[in-house]
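**Q** Quick one, structure for this:
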Amino acid sequence: MSVYRPPRIDPSEITPEGVYLNRRDWMQGAAGLALASLLPAEAAATAPGITLPTFYKSRYSTAEDKNSYEQITSYNNFYEFGTDKGDPAENAHTLRPTPWSVEVGGEVAKPRRFDLDSLLKLAPLEERIYRLRCVEGWSMVIPWVGLPLAALLKQVEPTSRGKFVEFTTLQSPEQMPGQRTRVLDWPYVEGLRIDEAMHPLTILAVGLYGRPLPNQNGAPIRLVVPWKYGFKSIKSIVRIRLVEQQPTSSWTRSIPSEYGFYSNVNPEVDHPRWSQATERRIGEFSKRKTLMFNGYAEEVAAMYKGMDLRRYY
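**A** Just a heads-up that it's a prediction; the model follows:
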């Protein structure tokens, strides 16, 4: 599958950071502000000491209103820093996002280790405003900055045996205190089928709102797969392997009846303990209908043609 290459855009057309952080974004949603007010002010404001190259607007962005920076950085799932939604913003200051590297290997012709600088130069960075839908029934709209995962995978030349892509998070209990608990088998592992990984919607995010990723959001590099539930978008990645057999994801290993390998957003397939037909956007009080494939059906539904989506949930 070919990878979309965004057109060059004049600097005058690039949204300045000051516009991102306008009053409307900061004040959007009383619920989000209430959550943020419970945290130290520096928790949501501190970003790693990383400089992002110039980035470009992407045609893949949704036109929906974005959640505020405060909401996005104060309400997170990142069990390596605690199981409550506010724990990551409070505890993730212990993560050291630099220096950082990602080892890419397995069923590839050219295995390689990429440091952060080389990763940022693989492809033009793009701003992509994506919906994020979590299995617990909440959602956000986030302006990610990232590069297509396909740009990285092409560098290592997957072989015909590379049918799946396995991702692994950093394992360092010193930096990630939640790894001292047994809530999951560490390190955190996730996986995609190779066509999902090569799909142009799948990105490696390195920033949000024009800034480098905050620690609590998966610094310095994380996966974003917008048509799947949020736990598939693994954070703080240190290893990527191409493999022949379907990898076992951490949540699938822990509770296979509740967390399938595919985890496509599907309002017709309920979680065993709650409905997935509706969701609540952070900052809103009423619920909205959940969209098939999180609203990306036109782009991704063909990959699952003929599959029983209740069996391959």
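
**Q** C-alpha only now, for contacts and for neighbours.
**A** OK.

**Q** Would you map the strands across the stretch 1-150 of the chain?
**A** 55-57, 101-106, 112-115, 125-133, 138-148 (DSSP state E, counting those that start in this stretch).

**Q** Tabulate these in JSON lines, adding columns for mean neighbour count and distance to Pro177.
**A** Output for the strands of the stretch 1-150 of the chain, formatted as JSON lines (neighbours: other Cα atoms under 10 Å; distance: least, Cα to Cα, whole Å):
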{"stretch": "strand 55-57", "mean neighbour count": "20", "distance to Pro177": "33"}
{"stretch": "strand 101-106", "mean neighbour count": "20", "distance to Pro177": "21"}
{"stretch": "strand 112-115", "mean neighbour count": "15", "distance to Pro177": "24"}
{"stretch": "strand 125-133", "mean neighbour count": "25", "distance to Pro177": "25"}
{"stretch": "strand 138-148", "mean neighbour count": "24", "distance to Pro177": "25"}
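
**Q** To Gln171, which of those strands lies closest?
**A** Gln171 lies closest to strand 101-106 among the strands of the stretch 1-150 of the chain, at 12.9 Å (Cα to Cα).

**Q** ok, Arg193 touching Arg161?
**A** No - look at Arg193 against Arg161 with Cα atoms under 8 Å: they stay out of range, at 11.9 Å.

**Q** Between these two, which has more neighbouring residues?
**A** Arg193 (20 against 13; other Cα atoms under 10 Å).

**Q** next up, for comparison:
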Amino acid sequence: MTPPGKPDAPVPSPSRSSQVQSRRDFLRQGGLATAGALVLGGGLELLTRQPGGTAEAASGTGSLPSRVYHGPYDTKEPMSKIADITGYNNYYEFGLDKSDPARNAGKLKTRPWTVQISGLVKKPQTVDIDTLQSWFPLEDRLYRMRCVEGWSLVIPWLGFPLAALLRRIEPTAGAKYIQFTSLADPAQMPGVRDPVLNWPYSEALRLDEAMNPLALMAVGLDGRILPNQNGAPLRLVVPWKYGFKNIKAITHIKLLAEQPKTTWSIAAPDEYGFYANVNPAVDHPRWSQATERRIGDLGRRPTLPFNGYGAQVAGLYKGMDLRRNF
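**A** The predicted structure follows:
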């Protein structure tokens, strides 16, 4: 989750991690039908053999091949180092410093885990996380991530389209918004003991945003089980929005008729709006949003409207004043 602090100072530039054969291509090759059935059937945890609550789950270790990304939703930019992706995080439930999540999230138990689906849906239910992910083929997506603080990463997610989940649970005609709520357990999450935010963390999208093909429910990272500090066992990824919209450790999904309040829009409504679309033309009240620092680089680069995904999502906001609806 993204804090209201000022942008960070530059850090030294490490070398990029190597990127080799795509797991999608790997699974298409002969002799791997069993492995493919496990992954595409949602057996990510079975394949990696990493139960929640272990050091391995916290680090996202696993044995799937590394690969390059060339699917219809993938950026062509180089992937960030996995050490940066898993070691540099905003996740206030585990502390306020960027290194706190990696240090403190290892004890989070991600199995057993259930997700409650309620509100304006035809199929309300409470579902086990492994059952939920088994409903859908899992897809690799290499996405840019832009934090409202002015830094960015390129992250190799593994998950399923949010639209697929919505089609399965069948929103009713009156549903206009989808709200997500995170776990808030002070016994496992030391940051929840600090009232820096109104816990539990909550985020939301308009239903048409949620149905966009780019919106992803992530359960893995770089072909491995999702590390705890990156939002295990289930998180939202909406790459055209600032990072704080990408809620982690989801426990509840609710369909609503009216726009709900969200955590950061309650905490600082003049700084963090409901939409949070990446917009270099609209500065944060305390800093410019025109440029960003890619973690691992020394310099800064121009920020792209909608984080570079305008061709896919700009139509969602046709006719809207994106300065007013920030």
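
**Q** How alike are these chains, TM-score-wise?
**A** TM-score of the superposed chains, computed with TM-score structural alignment, normalised by the length of the first structure, equals 0.84; 276 aligned residues with a Cα RMSD of 2.2 Å.

**Q** in the first structure, what residues pair with stretch 194-211 of the second structure?
**A** Taken onto the first structure by TM-score structural alignment, stretch 194-211 of the second structure occupies residues 181-198 there.

**Q** In the stretch 201-313 of the first structure, what residue spans correspond to strands?
**A** Listed in chain order, the strands of the stretch 201-313 of the first structure (DSSP E, counting those that start in this stretch) span 203-208, 211-212, 222-224, 237-243, 278-281, 288-289.

**Q** So which of those strands is the most surrounded?
**A** Stretch with highest mean neighbour count among the strands of the stretch 201-313 of the first structure: strand 203-208 (a mean of 27; mean count of other Cα atoms under 10 Å).

**Q** with the second structure superposed, average distance for that strand?
**A** Aligned to the second structure and superposed, strand 203-208 of the first structure gives a mean residue distance of 0.5 Å (mean Cα distance after the TM-score superposition for the first structure).

**Q** Ile225 of the second structure versus the counterpart of Leu122 of the first structure in the second structure, what's the distance?
**A** Using TM-score structural alignment, the partner of Leu122 of the first structure in the second structure is Trp135. Distance of Trp135 of the second structure to Ile225 of the second structure, computed by Cα to Cα, to the nearest Å: 17 Å.

**Q** Put together TSV for the strands of the stretch 201-313 of the first structure, with distance to Arg133 of the first structure on each row.
**A** Formatted as TSV, those follow (distance: least, Cα to Cα, whole Å):
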stretch	distance to Arg133 of the first structure
strand 203-208	16
strand 211-212	22
strand 222-224	11
strand 237-243	20
strand 278-281	8
strand 288-289	12
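
**Q** Select, out of these, the one closest to Ala63 of the first structure.
**A** strand 278-281 (15.0 Å).

**Q** so that closest one matches what in the second structure?
**A** Counting by TM-score structural alignment, strand 278-281 of the first structure pairs with residues 291-294 of the second structure.

**Q** How far does that stretch sit from its chain's centre?
**A** Relative to its chain's centre, stretch 291-294 of the second structure lies at 19 Å (Cα atoms, centre = their mean, to the nearest Å).

**Q** How about stretch 206-222 of the first structure?
**A** The answer for stretch 206-222 of the first structure is 10 Å, by Cα atoms, centre = their mean.

**Q** so how far is the first residue of it from its last?
**A** Termini of stretch 206-222 of the first structure sit 7 Å apart (Cα to Cα).

**Q** again, but for stretch 187-206 of the second structure
**A** 33 Å.
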